[in-house]
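> The following block contains a protein sequence and its predicted model.
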Amino acid sequence: MTHPDGRNDDDEHRRPELIRQNRVERRRAKIREEIERNRRGEYSVPTWVLTLALVLVVGGWLALVFLS
């Protein structure tokens, strides 16, 4: 529908304040869902943490082999 000043209803949904607000609300919902999953025990370790642990273990083992 068109407003008397010539704006469309769709224009109201594209205002920067609403876009920013929607983005903040989605981010909060995502964080809330992650906290709920973690409380239920569905926590998983991020891949980069597992990769870092593997690199440290292999690097330590290689250092032990070559430096001793």
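Structure received. Remember, it's a predicted structure, so these values are computed and weren't measured experimentally.
> When you work out contacts or count neighbours from here on, use the C-alpha atoms and nothing else.
Fine.
> So for the strand or helix carrying residue 20, what gets flagged as buried?
With the criterion set as DSSP states H and E, the secondary-structure element containing residue 20 is helix 16-39. Neighbour counts using 16 or more other CA atoms under 10 Å place no residue of helix 16-39 among the buried ones.
> same for it, what does it pack against?
In terms of contacts (3 or more CA pairs under 8 Å, 6 or more residues apart in numbering; DSSP states H and E), helix 16-39 is packed against no helix or strand at all.
> on contacts alone, who are the packing partners of the following helix or strand past that helix?
Read in the C-terminal direction, the helix or strand following helix 16-39 is helix 47-67, with elements assigned using DSSP H and E. Under the contact criterion of 3+ CA pairs under 8 Å, 6+ apart, helix 47-67 touches no helix or strand at all.
> Got another one to weigh against that:
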Amino acid sequence: MTTSPGPQSGREPTDSGRQRQNWVERRRTKIRDEIERNRRGEYRVPTWVLALALLLIVGGWLALIFLV
């Protein structure tokens, strides 16, 4: 009975293990870069927040027009 070496065996990680590690490293780098930009004051408001604010403003005006 032979088993293929996995990440738990202490041998080389599989391709999917390396891809996952690369993904985790890229994600960490992306988060770290975003935090640094925010600390410098270069943050942006997400588009969905702007869309929600616009929807609330327009909805409020419509409610004032039709309900009053």
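Ah, there it is. Because the structure is a prediction, the values reported are computed rather than measured.
> Quick check: TM-score for this pair?
Remark: TM-score between the superposed chains equals 0.78 [TM-score structural alignment, normalised by the length of the first structure]; 57 aligned residues with a CA RMSD of 1.6 Å.
> Give me the mean deviation of the helix holding residue 20 of the first structure from the second structure.
After superposition onto the second structure, the mean distance of helix 16-39 of the first structure to its aligned counterpart is 0.4 Å, using mean CA distance after the TM-score superposition for the first structure.
> swap in stretch 50-57 of the first structure?
Relative to the second structure, stretch 50-57 of the first structure is 0.4 Å off (mean CA distance after the TM-score superposition for the first structure).
> how about the helix holding residue 20 of the first structure, which residues of the second structure does it hit?
In the comparison with the second structure, helix 16-39 of the first structure aligns to the range 16-39 (TM-score structural alignment).
> chain center to the helix holding residue 20 of the first structure, what's the gap?
From the chain centre to the centre of helix 16-39 of the first structure is a distance of 10 Å (CA atoms, centre = their mean, to the nearest Å).
> now stretch 59-68 of the first structure
With CA atoms, centre = their mean, you get 37 Å for stretch 59-68 of the first structure.
> What of stretch 41-49 of the second structure?
Stretch 41-49 of the second structure has its C-alpha centroid displaced from the chain centroid by 13 Å (CA atoms, centre = their mean).
> can you tell me how far residue 49 of the first structure sits from residue 62 of the first structure?
Separation of residue 49 of the first structure from residue 62 of the first structure (CA to CA, to the nearest Å) stands at 20 Å.
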